[in-house]
Every structure is written in structure tokens, then in C-alpha cells.
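K.L.:
coordinates only, sequence not included:
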């Protein structure tokens, strides 16, 4: 067990700090008195940092901005930002919610979830001080996205992996496309996310066991709540505005509707870092 006791144990880092979940995580930590290293792709963009700077001014904790490109995580992009930290909250993922950078291909998306998460973990290991990494996964890693072998009334738990057992995962996420070609999950946009989150979790748990760092996964579903900045209008929260305008913008595929407030996610993830009950390999829905 390598939990942190609180702000007195040292600074913490948040990847994806300018995003919807990331910014609320920073806010919750600062309000709890932590000194936060807020990691985002471009710390010079005022539209991405104004609300983070305001948190620093409000205190009681502090916010220090760091430019860290997730897609260079395997090259040590987070080494400097993580130095001396007691915990890392890994929220970042290249899912295409920022129109400035466009939507990644399924393969690039999968890479951001798995290969670059491995880079984040390696940067955490290098510090010699990080005790715990809280990984923002998804209920897609529990319930799956269109590839479940569970009945409709099945009650999912943290023992499920993307809609079934881990042993059947590769089989369930191998598809035959319209051309009759056999394709893997990471080449299909809808499934690259679920498979990527599962693979990132499993890789992280193995990494934690090997290096003595607790890697803990949080698997929220549809996240709603107040927006802290304009760049967040492309996440799930924006659908409320779509509905209020009289449009129905639901996805065509079946969805598992489990809604959580983003502020509860931020609170839960801080408590996961501080918990004396959680340990490496713990998953929380």
C-alpha cells in the first residue's frame, strides 16, 4: 500500500489538465491544498490556461503549468513535470475533443491510450517519489462498446473487461469488415477506445506490480457538469445544449447510460490517491 496522506507528502501532477475532467481534478486538488503540476499540450494558450491560473490565485494550493505532449510521453515528455511528485493523475488521452488538433485515426487513438500511457508510467517510475498513479479509464473498459457477450440485464462489476471476461477479449474485439477482411479493434474507431482502455489498465497494473507503484483505474461513464472553459464544449456536456435546442443527437448504437458529475469524478480520484484501502490493480466504476 503506497497511498499519499495529503498535501504534506509533496506536489502531484495531472495530465490532460486543461480538459473537462482534468481541469476539475486540478480544481479539487488545489482546494484540498495540493501543489499541482498541471500538464497540458500547450501551456502558452490562454484559452486553455486562464481557468487554471485562476485556480492558482484562489488557492489554498498552487498550480504550476507545464507543456507536455502526450504523444511524446514515450520519449520522456513528462519527466520534468513529474520530478518530486508523490502522485500522478493520468487523465490525458488523444480523443479528438479539441478541434484545433483534429480527430486522431483509430490507430493513433489506441496508441495514445496504450503506448503513451506506458510512457507516462515510466516518467512516474523515474522520479523515485511517485507512489500512486490514478488512471482515468472508462466504463467502456468494463461494459465494452458493441462487443459484449453479456445478457441485456447483466449487472456489470469491476471484474468485467469490455463486455465480458478478459479471456474472451481478443476474440470479441476481432471483426470482419464489409470487405470480408479480418480486422483488429485498434483499426475500428468505436472499438479502439474500449480495447485501448483495457490494454492500458492491464499494462499499468503489471507495471505497478513490477516497480512498486500503485496503479489504480477509475472507470466513469457519461460525464456531465459545469464547464470551466470554452474548449470543453465538444465533450458530453455539450449534448445538453443540443437537446435544449430541440435536436436529438443520440448515437445510433446502443449506449449504456450511467451519468456521473465531473466534480464527483475529481473528488473520487483524489480520494483514490489518499485511500488506505485501494492498492495496485484496484478498479472503481
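P.N.:
Cool, got the structure. Computed from a prediction, not measured in an experiment: that's the story for all the values here.

K.L.:
CA only for contacts and neighbour counts going forward, please
P.N.:
Fine.

K.L.:
what about the longest helix in this structure?
P.N.:
When the chain is scanned for its longest helix (criterion: DSSP state H), the result is helix 189-211.

K.L.:
Output the contacting helices and strands for that one.
P.N.:
helix 106-113, helix 115-127, helix 140-143, strand 214-218 (3 or more Cα pairs under 8 Å, 6 or more residues apart in numbering; DSSP states H and E).

K.L.:
can you give me how far it is from the chain middle?
P.N.:
Remark: helix 189-211 is offset 11 Å from the chain centroid, using Cα atoms, centre = their mean, to the nearest Å.

K.L.:
All the strands of this structure, in order from the start?
P.N.:
12-15, 35-40, 62-67, 87-90, 132-136, 174-176, 182-184, 214-218, 222-224, 259-261, 283-284 (DSSP state E).

K.L.:
report the angle between the axes of the third one and strand 35-40?
P.N.:
Read it as strand 62-67. Computed by axes from the mean of the first three to the mean of the last three Cα atoms, to 10 degrees, the angle separating strand 62-67 from strand 35-40 equals 30 degrees.

K.L.:
shouldn't residue 215 be in contact with residue 208?
P.N.:
Yes. Taking Cα atoms under 8 Å as the definition, residue 215 is a contact partner of residue 208 at 5.6 Å.

K.L.:
Look at those two and report which has more neighbours.
P.N.:
The neighbour comparison of residue 215 against residue 208 (other Cα atoms under 10 Å) goes to residue 215, with 30 against 22.

K.L.:
so how far is residue 70 from the more buried one?
P.N.:
From residue 215 over to residue 70 the distance is 18 Å, taken as Cα to Cα, to the nearest Å.

K.L.:
re earlier: which neighbours do residue 215 and residue 208 share?
P.N.:
The contact sets of residue 215 and residue 208 overlap at 280, 281 (Cα atoms under 8 Å, 6 or more residues apart in numbering).

K.L.:
picking that back up, which one of the strands of the chain is the most hemmed in?
P.N.:
Compared across these, strand 12-15 shows the largest average neighbour count, a mean of 30 (mean count of other Cα atoms under 10 Å).

K.L.:
what about that one, distance to the chain center?
P.N.:
For strand 12-15, the distance to the chain centre is 12 Å (Cα atoms, centre = their mean).

K.L.:
isn't residue 86 right up against residue 128?
P.N.:
No. Using Cα under 8 Å, residue 86 makes no contact with residue 128, being 9.1 Å away.

K.L.:
So for those two, which sits in the more crowded spot?
P.N.:
Per other Cα under 10 Å, whichever of residue 86 and residue 128 has more neighbours is residue 86, with 27 against 14.

K.L.:
ok, second structure coming up, stack it against the first:
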């Protein structure tokens, strides 16, 4: 196949591109002038300059392709409340789907997130059928990703398959999107964590899941791509164990951290953490991967097997 990919130069996307090329497919990647393509340099792929915010450019870019994988999305914490979130995540998704429809109804894989599934105040394992109950307006990214999934449901004339990766770890996370957590655990004298939790997943397993969704996913299907569920405390402790560090991990009560964050933001005081993280880090994003395992035929590494190669890469880079 010839596959059009948005976000192909990103952390997940670069692994998807490499795997597709290794499997003999050709790839056309959407990039902007400012895109850093170093993760996919050295392999053969076609460059198309454009932006998901332009429907016309999406129609032009997808022309001649057989399928679409839509991964483009703000990913750094600094962009998590971006004023462009709706334009990129929601309107951009609609533009990609309209372009796929324009070219005769191409198959589309949309990459969402487990935060679009739901978050809870206690450790409850959720699945693809869980009701999205989040109302907190500070969870802008979660709301926007969930809204984009709803847009995908409108295109019942297309074979649209949605995948929801959990918290993705692995080597070459140069944007420190998740690897930054491990660096913080390693370098803080006392490790302070929130009462929350997440599923962790290796980036290679996510890439396998994305490609399997394109090949085997059911039209209108939704698949969670996640490995082991861990509390933030457990994630910190496992990181320190792998590194051979003996440090205390302290769980800060949710009311305390939320109050401190509110005061810091109101008074514009410097905080030793990114305040935008707190609404997410104080919830549980625990999931079941049973559906993806059964229907897509993929497997997921456990937390240790996910973190160890990430930490080895961080060591090699001199970051821990």
C-alpha cells in the first residue's frame, strides 16, 4: 500500500513509518516547514508539506494513496492547553476524514488516547465501552481527543478505526513527553508524586497496534493500546529500582497539590513542576487491553520491559 501519515515524524509516528517501510509499503508523510524529521531520516519516504488545518491540502496530500493513518496532534505539556487544540485535533481530524471520503472512501486509522476513554478518582479499570464522564474544563486535551473520536463516528461510510494508546515510553523520546517523568524521578532528591495512575506502553507495541488496526481493525472499532497499569507511586518506585537508586517516594494528597497549584498560578509563583500536568496526574487512567489483544492479535510488554530500554536510552544520552 501507499499510506498517507500525519504526524509521521513524531515519537509514535516515526516507529509506524519505519515498520511500514520495513514491511514493503510506501509512505507519504505530512510535514511542515518547521518539522524535525530526524527520527525518520535515513529511510525512504515521501515528503508532503502541509497542515491538517487545511482541508484542501489534505485532499492534495492524500491523492494517490491507499490508506491514511492520522497521528498528528499537540503532544508536549506546554501545548496541552493550546488555543489551537480544537483547530488541530478536532477540525484537523474532520479535514483528514473529508479528504479520505473525497478520494473514494479510503481506510483511516485515527490515533486518539486513553485519556479520551475516561479518567477516574479511584483505581478503576476501564475499557473501550466506558462512558466518558469527565467535566473538568482544565482537561482540554482529553475533551478535544474525545470530541475528535465523536467526529470519526460521523463517517460511517468510511472504514475508520480508532486506537487509544496509553502513556507511551521508549527510546528516542527527544521531546521528553513521558521520558521527562523518569528523569524527574531520577534527579529529584525526594521524589514527590501525586495520587493517580496510568497504563504504560512501549512505543514499538503502539506502532504494532496502529498497523494491526489498519490491517485487521473493524470499521468503527476502537482499540485501547496499553500495557501494565501502575500508580504514579509505583511508576516512580520501579524507575528507581531499575536505576538502583534508594530514595524516598512521597505521595502528596490531591487536595494539597491542587491548592498549591491554584495559589501558584494565581500569584504567578514559580512551581517545581508544570501545573498543567496536575489535572491529569491526579486521576487514574487504568485500562484493559483485552480487546486489542484478541481482535488485533498484538501483545504488550509489562512495565519493567517498557521502562528498561527507555532508561538505557536516557543513560546513553547522559540525562540520568
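P.N.:
Thanks, I have the structure now. All of these numbers come straight from a predicted model, not from anything done at the bench.

K.L.:
Can you pull the TM-score for these?
P.N.:
Overlay of the two chains. TM-score (TM-score structural alignment, normalised by the length of structure 1): 0.71; 224 aligned residues with a Cα RMSD of 2.4 Å.

K.L.:
about what we covered before: right, and the helices and strands packed on helix 189-211 of structure 1 - which one's nearest residue 19 of structure 1?
P.N.:
helix 106-113 (15.3 Å; Cα to Cα).

K.L.:
The closest one - contacts with which helices or strands?
P.N.:
helix 189-211.

K.L.:
what does the helix it packs on contact?
P.N.:
Contacts of helix 189-211 of structure 1 (Cα under 8 Å, 6+ apart): 105-107, 109-111, 113-114, 117-118, 121, 125, 135, 137-138, 140-141, 144-146, 161-162, 173, 185-186, 213-217, 280-281.

K.L.:
nearest spatial neighbour of the aligned residue in structure 2 for residue 65 of structure 1, skipping sequence neighbours?
P.N.:
Using TM-score structural alignment as the criterion, residue 65 of structure 1 maps onto residue 47 of structure 2. Nearest residue to residue 47 of structure 2, sequence neighbours excluded (Cα to Cα, 6 or more residues apart in numbering): residue 29, at 5.3 Å.

K.L.:
try residue 278 of structure 2
P.N.:
residue 258 is the one closest to residue 278 of structure 2 (Cα to Cα, 6+ apart), at 7.2 Å.

K.L.:
so the one you found sits in a strand?
P.N.:
No. Assessed by DSSP: H, G, I helix; E, B strand; the rest coil, residue 258 of structure 2 does not belong to a strand; its assignment is helix.

K.L.:
any idea what residue 30 of structure 1 aligns with in structure 2?
P.N.:
Residue 30 of structure 1 maps onto residue 21 in structure 2, by TM-score structural alignment.

K.L.:
And residue 140 of structure 1, by the same measure?
P.N.:
Alignment note (TM-score structural alignment): residue 140 of structure 1 maps to residue 115 of structure 2.

K.L.:
I'd like the distance between the closest residue to that match other than its chain neighbours and residue 114 of structure 2.
P.N.:
Leaving aside its chain neighbours, residue 115 of structure 2 sits nearest to residue 142 (5.3 Å; criterion: Cα to Cα, 6+ apart). The spacing between residue 142 of structure 2 and residue 114 of structure 2, counted by Cα to Cα, is 9 Å.

K.L.:
what do you get for residue 304 of structure 2?
P.N.:
20 Å.

K.L.:
and the two? which has more neighbours close in?
P.N.:
residue 114 (27 against 16).

K.L.:
Verify the contact between the more buried one and residue 224 for me.
P.N.:
Yes. Residue 114 of structure 2 is within contact range of residue 224, at 6.8 Å (criterion: Cα under 8 Å).

K.L.:
that older thread, count the residues that sit near the match of residue 140 of structure 1.
P.N.:
24.

K.L.:
pretty sure it contacts residue 285?
P.N.:
Yes. Proximity of residue 115 of structure 2 to residue 285 meets the contact threshold set by Cα under 8 Å, at 6.7 Å.

K.L.:
Roughly how far does the corresponding residue of structure 1 for residue 127 of structure 2 sit from residue 85 of structure 1?
P.N.:
For residue 127 of structure 2, the aligned position in structure 1 is residue 157, judged by TM-score structural alignment. Note on residue 157 of structure 1: its distance to residue 85 of structure 1, by Cα to Cα, is 32 Å.

K.L.:
higher neighbour count, those two?
P.N.:
More crowded of residue 157 of structure 1 and residue 85, by other Cα under 10 Å: residue 85, with 22 against 13.

K.L.:
The more buried one pairs with which position in structure 2?
P.N.:
Aligned counterpart of residue 85 of structure 1 in structure 2: residue 65 (TM-score structural alignment).

K.L.:
What sits closest to residue 46 of structure 2 if chain neighbours are left out?
P.N.:
Nearest one to residue 46 of structure 2, counting by Cα to Cα, 6+ apart, is residue 28 at 4.4 Å.

K.L.:
show me the contacts for that neighbour.
P.N.:
2, 3, 4, 5, 45, 46, 47, 48.

K.L.:
Tell me if I'm right that the second one and residue 26 touch.
P.N.:
Spelled out, it's residue 3 of structure 2. Yes. Using Cα under 8 Å, residue 3 of structure 2 is in contact with residue 26, at 6.4 Å.

K.L.:
Look at the counterpart of residue 143 of structure 2 in structure 1 and say how many residues are nearby.
P.N.:
Alignment note (TM-score structural alignment): residue 143 of structure 2 maps to residue 195 of structure 1. For residue 195 of structure 1, the neighbour count with other Cα under 10 Å is 27.

K.L.:
residues touching the residue nearest to residue 62 of structure 2 when sequence neighbours are not counted, list them.
P.N.:
Ranked by Cα to Cα, 6+ apart and with sequence neighbours excluded, the top spatial neighbour of residue 62 of structure 2 is residue 4, at 6.0 Å. Applying Cα under 8 Å, 6+ apart to residue 4 of structure 2 gives the contacts 27, 28, 29, 30, 61, 62, 65, 66, 67, 68, 69.

K.L.:
I'd like the distance between residue 4 of structure 2 and residue 36 of structure 2.
P.N.:
From residue 4 of structure 2 to residue 36 of structure 2 the distance is 18 Å (Cα to Cα).

K.L.:
and if you look at residue 197 of structure 2?
P.N.:
Counting by Cα to Cα - residue 197 of structure 2 and residue 36 of structure 2 are separated by 31 Å.

K.L.:
Please, where are all the strands along the stretch 201-320 of structure 2?
P.N.:
With DSSP state E, counting those that start in this stretch as the criterion, the stretch 201-320 of structure 2 has strands at 222-225, 229-231, 249-252, 284-285.

K.L.:
If anything else comes up later, I'll come back, but that's it for now.
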